[in-house]
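Q: Task: produce atomic coordinates for the following.
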Amino acid sequence: MTNLHTSRRIWAMIAVAVTSLMAAQAHGDTDKYPSRPITVVVPYTPGGSVDTVARLVTAQLQKQLGQPIVIENKPGASGMIGSEYVARAKPDGYTLLLHASSQVYLPLVDARVKYDALKDFTPIARLGTVPLLVVTGAQSPFNTLKELQTQAHAKKDSLTWATSGYGTSSHLVEEMLNRDLKLGMQIVPYRGAAPQLTDVTAGHVSAAASPMPGAYPYVASGKLKALAVTSSSRVSRLPNVPTVAESGVEGFDFSSWYGVWGPAGLPANIASQLATEINKAIHAPEVTKVFDTMMFEVAETSPQDLAKVQQDEHDKISLLAKEADIAVK
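A: So this is what the prediction gives:
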């Protein structure tokens, strides 16, 4: 009888141990990141440069993480709506922001912005940089930036810029060209690069500056003409297109960059894990092959790297905005 009682007690102890182990494993699976789908917010319409980069990178990232990644486009207010949405999200790694450098620029030129780009977000990773193209419609009479300048001087207020939104790299380049070439062209804001470039293609707006990931396909298909590139040297995909510096603005060099952020308070281990996986994704052969066609220069990055880059850009653009009187009024 004693042996039977002892045997039952041993089996009971084993059962408790197994149950505890299973519970611990289940709890561990719940805590493991990521354990459910991730939403990546793109604060512009589908089809623009930010959306193009986001879909390419997240498709690879999804394979690596083993969880679905959903792109959620939240356009409006020059990207402000999408950014504010992420700033208010729970900092658990399941709501992220993939944005261009305008994430840092916009609060410097638009008083309506309700978030602090440096304090209300957790930097995760910088993806890379691209030059912008200055483009006009295929049927436009302009074939060079100099011709555009001549017309703008001859008929004041007759030409217009389309921008993907206030505070974007597109907007800043157009403001700088207005200042440096004394163009006086009115800037018309759109809800992203896709509608911006569509209206330039249709001839409703005279010209635009737009990052290569979104603009290059229009140029390659003959829907737009490239007048100049904003990098310090010509790009291999468009060897006959001069730089802005070659077109009359000595020393001009401006690029757009892309990054991933989470809400403020995102745990450091999650930010670090995401940065590691993003680095793998942007260096994957199938991703770099497409990036090469966009003249997209990938970055080897970390949360600390993005934090430094955004601080440096904040300081530089803050000074530029004051000097050029760039502000949404």
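
Q: Please count neighbours and contacts with C-alpha atoms only from this point.
A: Fine.

Q: so what secondary structure elements neighbour the longest strand seen in the chain?
A: Taking DSSP state E as the criterion, the chain has its longest strand at strand 121-137. If you count contacts as 3 or more Cα pairs under 8 Å, 6 or more residues apart in numbering; DSSP states H and E, strand 121-137 packs onto helix 193-201, strand 207-211, helix 212-220, strand 224-229, strand 255-263, helix 268-282, strand 297-298, helix 303-323.

Q: Run the angle between the fourth one and strand 121-137 for me.
A: It refers to strand 224-229. Interaxial angle of strand 224-229 relative to strand 121-137 (axes from the mean of the first three to the mean of the last three Cα atoms, to 10 degrees): 120 degrees.

Q: tell me what strand 224-229 is packed against?
A: Applying 3+ Cα pairs under 8 Å, 6+ apart, we find strand 224-229 packed against strand 121-137, helix 212-220.

Q: so how far is stretch 289-308 from its chain's centroid?
A: Relative to the centre of its chain, stretch 289-308 is centred 11 Å away, using Cα atoms, centre = their mean, to the nearest Å.

Q: is it true that Leu65 touches Lys32?
A: No. Using Cα atoms under 8 Å, Leu65 makes no contact with Lys32, being 11.2 Å away.

Q: quick one: which of the two has more around it?
A: When Leu65 and Lys32 are compared for neighbours, Leu65 comes out ahead with 16 against 10, by other Cα atoms under 10 Å.

Q: got a list of what the more buried one touches?
A: 34, 277 (Cα atoms under 8 Å, 6 or more residues apart in numbering).

Q: mind checking the longest helix of this structure?
A: Longest helix in the chain, counting residues (DSSP state H): helix 2-31.

Q: Quick one: name whatever helix or strand follows that one.
A: Later in the chain than helix 2-31, the nearest helix or strand by DSSP states H and E is strand 38-42.

Q: what's in contact with that following strand?
A: So strand 38-42 is contacted by 50-51, 54, 67-75, 82, 86, 93-99 (Cα under 8 Å, 6+ apart).

Q: repeat for stretch 18-27
A: So stretch 18-27 is contacted by nothing (Cα under 8 Å, 6+ apart).

Q: in it, what's buried?
A: Neighbour-count burial for stretch 18-27 flags no residue at all (criterion: 16 or more other Cα atoms under 10 Å).

Q: List the contacts of the nearest residue to Arg126 once chain neighbours are set aside.
A: Counting by Cα to Cα, 6 or more residues apart in numbering, Gly259 is the residue found nearest to Arg126 once chain neighbours are left out, at 4.1 Å. Listed by Cα under 8 Å, 6+ apart, the contact set of Gly259 reads 98-101, 124-128, 306.

Q: ok, now Gln311?
A: Leu118.

Q: now do Glu72
A: With contact taken as Cα under 8 Å, 6+ apart, Glu72 is in contact with 39-42.

Q: ditto for Ser302
A: Counting by Cα under 8 Å, 6+ apart, Ser302 has contacts 124-126, 272, 275-276.

Q: Please give the structure of this sequence too, so both can be compared:
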Amino acid sequence: MQRRHFIALTSVAAAATASNGWAANGDKYPSKAIRIVVPFPAGGGTDALARAVGQRLGTVLAQSVVIDNRGGANGLIGSEAVAKADPDGYSLLLTIASHTIAPAIYKKMPYNIDKDFAPVSLLAKYPYLLTVPATMPVNTFSEFVAYVKANPKRVSYASSGTGSGPHLGMELFAAAAGLDMVHVPYKGAAPANNDLAGGQVQAMLNNLLAASAMLRAKKIKVLAVTSAARSPALPDVPTVAESGYPGFEVDGWYGLFAPAGTPAPVVSQLHRSAVQAINAPDVMERLSGDGAIVVGSTPQEFAAFVVAEKTKWAAVAAKANVTVD
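A: This is a model prediction of the structure:
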């Protein structure tokens, strides 16, 4: 009886210690620098957000936060690094919607997104913008749909790469509207936008950050946004849903993950700290520049969101026959 009582007291003490931020080895978490892996090159939108969040997260946690850019293979290389990292809370992944698209399009994956990651928080969501060249003879969403239907296989759309959110988002829209367009993948949003402005391609699902320079120069125009509600950054632009396709919703997003097996108290602390970080005025300003809205979901809510996104994109990829070797 005494031994059982001792074990019970020990368990309670351990749980209390963990809830106060102590790691299993007795060190208070965090006791050293935290690494946030961004699975894309430096200088992009995800990198810029990660640096803003990382700086604030470091302030909240009173510890250094280092951004580690590991681009390549549409995010697979950096994501694999975190999937195989020690589950101690010191290696994190800040990534985007392509994370949940990858399992649907790659024949071989170096990790399992269901088993190798612990969701921390859905940090923010942002709409895609249906953009066309300024010279294109359409000015509304319905006119665009009519134009494409009148020109089957003659309208091409750009994306930042095969399997990206803008690629499969456009495939989902094309299926909903019964459109027959040609996909032209680019290595990033910048060259895609250059060709969009020049009229070499006729449409693209953009984000506000990538499209802003071309929009200001009036070289491209926005016909609709893909979010469920209108974007606060573009309140006069209608949604796809209110333009004749109720229920249509495609969002870009930023999410934070830890390796699977990271202690639950550490994940909880990271969640609370990340929510504080993204609600800091400078980080919110950075997010608004991308037309994004802060979410800050719980780990459980984010886990459910990941499952729903993975299921949705698997169906879209299968219908459009999108695969990458």
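
Q: ok, back up a step: among the helices and strands packed on strand 121-137 of the first structure, which is the most enclosed?
A: Highest mean neighbour count among these (mean count of other Cα atoms under 10 Å): strand 207-211, with a mean of 31.

Q: which residues sit against it?
A: 49, 130-137, 160-164, 169-171, 173-174, 193, 196-197, 200, 256.

Q: can you rerun that using 7 Å?
A: 49, 130-136, 160-163, 170, 173-174, 200, 256 (Cα atoms under 7 Å, 6 or more residues apart in numbering).

Q: next one: stretch 274-292 of the second structure
A: Stretch 274-292 of the second structure is contacted by residues 49, 52-53, 56-57, 124-126, 207-209, 231, 233, 293-294, 296 when judged by Cα under 7 Å, 6+ apart.

Q: quick revisit: tabulate the helices and strands packed on strand 121-137 of the first structure (CSV), appending distance to Ala117 of the first structure.
A: Output for these, formatted as CSV (distance: least, Cα to Cα, whole Å):
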stretch, distance to Ala117 of the first structure
helix 193-201, 22
strand 207-211, 21
helix 212-220, 24
strand 224-229, 28
strand 255-263, 10
helix 268-282, 17
strand 297-298, 22
helix 303-323, 9
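
Q: Tell me which of the ones you listed sits nearest to Val113 of the first structure.
A: helix 303-323 (14.7 Å; Cα to Cα).

Q: mind putting the contacts of Gly259 of the first structure in CSV, distance to Ala226 of the first structure included?
A: Listed next are those as CSV, based on distance: Cα to Cα, whole Å:
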residue, distance to Ala226 of the first structure
Leu98, 27
His99, 24
Ala100, 22
Ser101, 22
Ile124, 33
Ala125, 31
Arg126, 27
Leu127, 25
Gly128, 22
Leu306, 31
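
Q: Any quick PyMOL command for the buried ones out of these?
A: Selection of the buried residues among these in PyMOL, burial being defined by 16+ other Cα under 10 Å:
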select buried, resi 98+99+100+101+124+125+126+127+128+306
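
Q: For Asp325 of the first structure, state which of the contacts of Gly259 of the first structure is nearest.
A: Closest to Asp325 of the first structure, out of all of the contacts of Gly259 of the first structure and judged by Cα to Cα, is Ser101, at 19.3 Å.

Q: To which residue of the second structure is the closest one aligned?
A: Under the alignment by TM-score structural alignment, Ser101 of the first structure pairs with Ala97 in the second structure.

Q: Same question for Val205 of the first structure.
A: By TM-score structural alignment, Val205 of the first structure lines up with Val201.

Q: Touching, that match and Met136? I think so.
A: No. With contact defined as Cα atoms under 7 Å, Val201 of the second structure does not count as touching Met136 (10.3 Å).

Q: still on that earlier bit, what's the most distant pair in the contacts of stretch 274-292 of the second structure?
A: Leu57 and Ser231 (26.5 Å).

Q: Quick check: the spatially closest residue to Met212 of the first structure that is not a sequence neighbour vs Thr52 of the first structure, distance?
A: Nearest residue to Met212 of the first structure, sequence neighbours excluded (Cα to Cα, 6+ apart): Leu132, at 5.4 Å. Remark: distance between Leu132 of the first structure and Thr52 of the first structure (Cα to Cα, to the nearest Å) = 15 Å.

Q: Which one of the two is surrounded by more residues?
A: More neighbours surround Leu132 than the other of Leu132 of the first structure and Thr52, with 27 against 14 (other Cα under 10 Å).

Q: what residue of the first structure takes the place of Pro235 of the second structure?
A: That one, Pro235 of the second structure, aligns with Pro239 by TM-score structural alignment.

Q: Give me the neighbour count for Ala202 of the first structure.
A: By other Cα under 10 Å, the residues close to Ala202 of the first structure number 16.

Q: Look up the closest residue to it, ignoring the ones flanking it.
A: Nearest to Ala202 of the first structure is Gly137, by Cα to Cα, 6+ apart, at 6.9 Å.

Q: After the longest strand of the first structure, which helix or strand is next? Please name it.
A: helix 145-154.

Q: Next, the residues that contact that following helix from outside, please.
A: Helix 145-154 of the first structure is contacted from outside by 142, 158-159, 181, 183, 227-228, 247, using Cα under 7 Å, 6+ apart.

Q: Show me which of the residues you listed is closest to Asn3 of the first structure.
A: Checking the contacts of helix 145-154 of the first structure one by one against Asn3 of the first structure (Cα to Cα), the nearest turns out to be Ala228, at 90.7 Å.

Q: wait, the closest one sits on Thr136?
A: No. Counting by Cα under 7 Å, Ala228 of the first structure sits too far from Thr136 to count as a contact (10.2 Å).

Q: before we move on, back to that, let me know the distance separating the residue nearest to Met212 of the first structure from Pro285 of the first structure.
A: 24 Å.

Q: Kindly report the same for Val109 of the first structure.
A: From Val109 of the first structure to Pro285 of the first structure the distance is 38 Å (Cα to Cα).

Q: Between those two, point out the one with more neighbours.
A: Neighbour count, other Cα under 10 Å: between Val109 of the first structure and Pro285, Val109 has more, with 21 against 11.

Q: Next one: the more buried one relative to Ser7 of the first structure, how far apart?
A: Taking Cα to Cα, one finds Val109 of the first structure at 77 Å from Ser7 of the first structure.

Q: Give me the most central residue, the second structure.
A: Ile96 (2.2 Å; Cα atoms, centre = their mean).

Q: I'd say that residue and Trp253 touch.
A: Yes. Ile96 of the second structure lies in contact with Trp253 (Cα under 7 Å); the separation is 5.4 Å.
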